[in-house]
Structures are given as C-alpha cells and as structure tokens.
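Peer 1: I need the structure of the sequence given here:
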Amino acid sequence: MKKLIIYTLIFISATKAFAQKDAQAKIILNQVSQKYKQYAVIKSDFTFTIDAPQASVKQTQNGTLITQSKTNKFKITLFSAAGSKADIEQEIISDGKTQWTYLKKDKEVQVSDADHSSESFSPAQLFTMYEHGYKYIYTGEQRISGKIYQTIDLTPEDDDKKQFFKIRLQIDKVSKQIYTALIFDKNGNKYTYTLRSFIASPQVPDNTFIFDTKAHPGVEVVDLR
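Peer 2: Alright, predicted model coming up:
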C-alpha cells in the first residue's frame, strides 16, 4: 500500500514559540476569515514548494483547491511537477465526513474518516486555522511586485501535538487575501503554498466533494477506516 503523499508534504514537527496573541495580527486575520466566509465556495490555484536542504530536495508542484467553508468540504488536486493541469498526480477529496486520497499513477484510492483535528494541516485550512490552537504576531509589511503584504507568524499553542513550529502568512493588504503560507519544519525544511488566484463563488458540480469510483474504472479502493 502506498503512503499518503499529501501527508508527507504537510505534516511536520514542533517547538516553543510566542507567549501571547497580538491584537494587530488578530484584526488582520479576522478580516481574512470574514471575507472567506462570505462565499459559499471558493477556488484557488496554488503552487506548492518543498525545500529540504538535508535531503537535497527542492520540488515544486501546481495544484487547485476548491473549498466550501460552512460544510468542511474540499477538493485538492495536485499536478505532476513538470506537467500541466491535464497531468493529475493526486486528489484529496472530503465531503466533511469521509476523505478520499486518489493516487492516479498507482490506480488506488484510500478512504478514511475526515480529519477535523487541530493536529493536521492542509491548504483547505489556510483561511481559518488561526481561530483555534494558535498564537500569532504581526511582524510588519513587505512590498512584492508592487503590492504590499502584511506578515503574520502563527505558532501552535500545544507544542507537543503539532508537527510544525511556525507558519508565516503573507496577506495582501488591500484584498485581505492570503498570498503565501510558509511552514517551518524543526529539521530545517520549508514548505510554501503560494495562492495564485482567488475565485469567489465558482459554479461547481454537486459531486465535486465526492470521489466517484464508477468514473475511475480499475482503481483499487483501500478502506482505512
């Protein structure tokens, strides 16, 4: 059985951090969360980069996130590193209760219960994750390609359970949208999500958040529940 590739990318390790929450950071994060919650569904194209110096690994993949905030439903599609949107490598789909991890190359889909714990992290949590289990501090502004981004560092309140020690968010000062999320690994690795687009209330089919086995003939179903 193949490992869940997405978890290899996004589950990391922890240490101590800030002692309190920052009022300025909270104001900015609330603005991001409130804007996100205005929409029934959002869609975002993103780039994911893993930089692991000790392993001499630096890899970039493109992906698409579709999420429905009120129901905890989401669909994450990752494309092959050198490919286009036609070259799907992996999909992670959740209807809020069940999660499917589809590994296209291996012709396998792994079925598990949806993980709502604060110990995990995925791109679908970017917009609201600070609301529970994090301390945060505003560290200033940065100008990139003519735009001003506000930088906020998040650190887990429960260091023993979290698998990462810091997440650095860059937020567009004007649009109040997250631009990047940089995740710091205790071992010196860095994982970066860059959101390249933000589409509010896109039209998506009803079956977007369910994996259709009939549409994937020959795929082995591995039930991990």
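
Peer 1: rest of the way, CA atoms for contacts and neighbours
Peer 2: Will do.

Peer 1: how much space is there between the most centrally placed residue in the chain and I148?
Peer 2: With distances taken as CA atoms, centre = their mean, P123 lies nearest the centre of the chain, 1.1 Å away. From P123 across to I148, the span is 22 Å (CA to CA, to the nearest Å).

Peer 1: Ok, E91 next?
Peer 2: 33 Å.

Peer 1: In terms of neighbours, single out the busier of those two.
Peer 2: Comparing E91 with I148 by other CA atoms under 10 Å, the one with more neighbours is E91, at 21 against 15.

Peer 1: so the more buried one is in which element?
Peer 2: strand 88-94 (DSSP states H and E).

Peer 1: How about Q34?
Peer 2: helix 23-37.

Peer 1: so after that helix, what's the next helix or strand?
Peer 2: Next along from helix 23-37, by DSSP H and E: strand 42-52.

Peer 1: Buried residues, that next one. List them.
Peer 2: Going by neighbour count (16 or more other CA atoms under 10 Å), the buried part of strand 42-52 is I42, K43, S44, D45, F46, T47, F48, T49, I50, D51, A52.

Peer 1: will you turn these into a markdown table that also has distance to F209?
Peer 2: Below are those laid out as a markdown table (distance: CA to CA, whole Å):
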| residue | distance to F209 |
| --- | --- |
| I42 | 13 |
| K43 | 13 |
| S44 | 15 |
| D45 | 17 |
| F46 | 19 |
| T47 | 21 |
| F48 | 21 |
| T49 | 25 |
| I50 | 26 |
| D51 | 30 |
| A52 | 32 |
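
Peer 1: Quick check: the farthest pair among these?
Peer 2: Using CA to CA, these reach their maximum pairwise distance at I42 and A52, which is 30.6 Å.

Peer 1: Tell me the secondary structure at the nearest residue to D45 once chain neighbours are set aside.
Peer 2: Excluding the flanking residues, the one nearest D45 by CA to CA, 6 or more residues apart in numbering is T64, at 4.4 Å. For T64, the assignment made with DSSP: H, G, I helix; E, B strand; the rest coil gives strand.

Peer 1: Assess the claim that T64 and F48 are in contact.
Peer 2: No - in this structure, T64 is not within contact of F48 by CA atoms under 8 Å, at 10.2 Å.

Peer 1: Could you also give me the structure for this second sequence? I'd like to compare it with the first:
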Amino acid sequence: MTIARSISLVAAIILMTTATARAISPQDIIDNVQEKYESVTDATVLFVQSVSFKVSRAEQTSSGKLYFKKKNQYRIETDTRTVVTDGKTSWSYNPQNKQVIIDDFKEESHSMAPDKLLLTFPEDHYVSLVGEETLDGEDCYVLKLTPKDENSFTTGMKIWVNDDWVIKRVEVTDINGATTTYTIKKITFNTGIQASTFHFEAPPGTDEIDLR
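Peer 2: Now for the predicted structure:
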C-alpha cells in the first residue's frame, strides 16, 4: 500500500438527523463538513480499518492511530506499519523488517488524505444522499460518491457523517474489487500536536532506503 493511499485515514477520517425529516441536500452536508474542517487545526483519531477482497473473499482487520495537521502533515501508526509525512518528506516504516522507505511527499491522484477528501473529492465526484444509519449510537447521513473520471482508481465511496458534521466512517471500493472501510472510534480536535510528530526518527539498526 502506498504512503498516500494509507491515508487513506484516514483518513481521513477527520470530519463530516434525518435527511427526509430535515430536507437537507448532499451539498448542504458537504458545505457543513468543510466549514467544520476550517475550524480544525489538528486532530487525533483512533480508527479500525477492515479490508474485504472480492475474489478471495478474505477479510483483514486492524486498528490504528492517526495524527493530523493541515497542509498534508500526518502520522499513521498500526501494528504493522508507521507512515509519516511533514508535507515535504514521507517515511514508511515496517517494524517487522526493520526497514524505512524515505521519499519526497507525493499526493497521488487516488489518495484520500484529509485535505483531498474534504476539498477536492466533492468536486471530482457525483455526490448523492442515499439514506441514514445509526453508527455506534449516533445518527448519520450516508453519502455516496461516484467518480466523474471513468479511469479513476476508486469505483465508489460511501461516507457516514454525524450531527456534528464529523466523518464517522469511510468505505472505498477500488478497481480491483477490494473494499476498505475506516471506522472512527474516537477523535479529538485542536490539542496542539507538536511538529516533531510529523518527522520520523528511525530506530537504531533500521535499514534505510532513500528514494529522494
């Protein structure tokens, strides 16, 4: 999984009642989520990621933690990998192999970094309100995003948004038929995350592969 796709948290993950009862439009929801995002300087997110593969029908589930600041600064920590970027340099560390790959930050066209998810994706996708669901005891709108570009890496996406305009879940299906779901378990905003969080110091004995 590439560094940009990992964000995928995560993505992501940072921000977006009853639709019929309140007669709200998909654009209203997007606008409210983006307004919420403008008030956020940083966020810390505990999440669960599950991946379902269409062909093998296998499923993988893991949990992790995301630290995020605007301008593409984020850190994702899971049991199997740590991905860090300060917006200029990216580090992808595999603790099992004791190896870190260092590269210039590249925002791929199919990445789901928070900035891209909230600001660019609504413009690049057709957005519809498909219903409402209760998620972890919270009423959520469910938005469906369909890419306008037929050659997009993703074929579809769903986003669950609560009454506080915070994104609670993101579900993405790609061209290979794999569906990745990120569910937010806890999120805190504006705690003053230190800049050093977005720089990776490799443990002693780590094999460094520098692609810059």
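
Peer 1: The strand holding E91 of structure 1 packs against which elements?
Peer 2: Counting contacts by 3 or more CA pairs under 8 Å, 6 or more residues apart in numbering; DSSP states H and E, strand 88-94 of structure 1 packs against strand 73-79, strand 98-103.

Peer 1: any chance of these in JSON lines, with distance to D206 of structure 1 too?
Peer 2: Formatted as JSON lines, these follow (distance: least, CA to CA, whole Å):
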{"stretch": "strand 73-79", "distance to D206 of structure 1": "12"}
{"stretch": "strand 98-103", "distance to D206 of structure 1": "16"}
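
Peer 1: which residues of structure 1 fall in strands?
Peer 2: Remark: strands assigned in structure 1 by DSSP state E are 42-52, 57-68, 73-79, 88-94, 98-103, 108-113, 134-144, 147-156, 166-172, 178-184, 190-195, 199-200, 220-223.

Peer 1: Quick one: map P156 of structure 1 onto structure 2.
Peer 2: Mapped onto structure 2 by TM-score structural alignment, P156 of structure 1 lines up with P147.

Peer 1: likewise G140 of structure 1?
Peer 2: Aligned partner of G140 of structure 1 by TM-score structural alignment: G131.

Peer 1: Please list all residues in contact with that match.
Peer 2: For G131 of structure 2, the contact set (CA atoms under 8 Å, 6 or more residues apart in numbering) comprises A19, Y141, V142, L143.

Peer 1: Most neighbours out of the residues you listed, which is it?
Peer 2: Y141 (28 neighbours).

Peer 1: do you know which of the strands of structure 1 lies nearest E119 of structure 1?
Peer 2: Closest approach to E119 of structure 1 among the strands of structure 1 (CA to CA): strand 147-156, 9.3 Å.

Peer 1: other SSEs contacting the closest one?
Peer 2: Applying 3+ CA pairs under 8 Å, 6+ apart, one finds that strand 147-156 of structure 1 makes contact with strand 134-144, strand 166-172.

Peer 1: okay, those in JSON lines with distance to I28 of structure 1 next?
Peer 2: Putting those into JSON lines (distance: least, CA to CA, whole Å) gives the following:
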{"stretch": "strand 134-144", "distance to I28 of structure 1": "9"}
{"stretch": "strand 166-172", "distance to I28 of structure 1": "8"}
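
Peer 1: Now check structure 2 for the residue matching A200 of structure 1.
Peer 2: So, by TM-score structural alignment, A200 of structure 1 is matched to F189.

Peer 1: Isn't that match up against S39?
Peer 2: No - applying CA under 8 Å as the test, F189 of structure 2 and S39 come out as separate, 9.3 Å apart.

Peer 1: The two: which has the busier surroundings?
Peer 2: F189 (17 against 10).

Peer 1: Now the more buried one: closest residue in space, sequence neighbours ignored.
Peer 2: In space, F189 of structure 2 is closest to A43, 4.4 Å off (CA to CA, 6+ apart).

Peer 1: do D174 of structure 2 as well
Peer 2: According to CA to CA, 6+ apart, the nearest residue to D174 of structure 2 is T154 (4.1 Å).

Peer 1: same question, L154 of structure 1
Peer 2: Per CA to CA, 6+ apart, closest to L154 of structure 1 is Y136, 4.4 Å.

Peer 1: So the one you found versus K166 of structure 1, what's the distance?
Peer 2: For Y136 of structure 1 relative to K166 of structure 1 (CA to CA), the value is 10 Å.

Peer 1: Now the common contact residues for the two.
Peer 2: With CA under 8 Å, 6+ apart, Y136 of structure 1 and K166 have common neighbours D153, L154, T155.

Peer 1: Of those, just say which sits nearest to I76 of structure 1.
Peer 2: Within those, proximity to I76 of structure 1 (CA to CA) peaks at L154, which comes in at 22.9 Å.

Peer 1: Tally up the residues packed near the closest one, please.
Peer 2: Residues near L154 of structure 1, counting by other CA under 10 Å, number 23.
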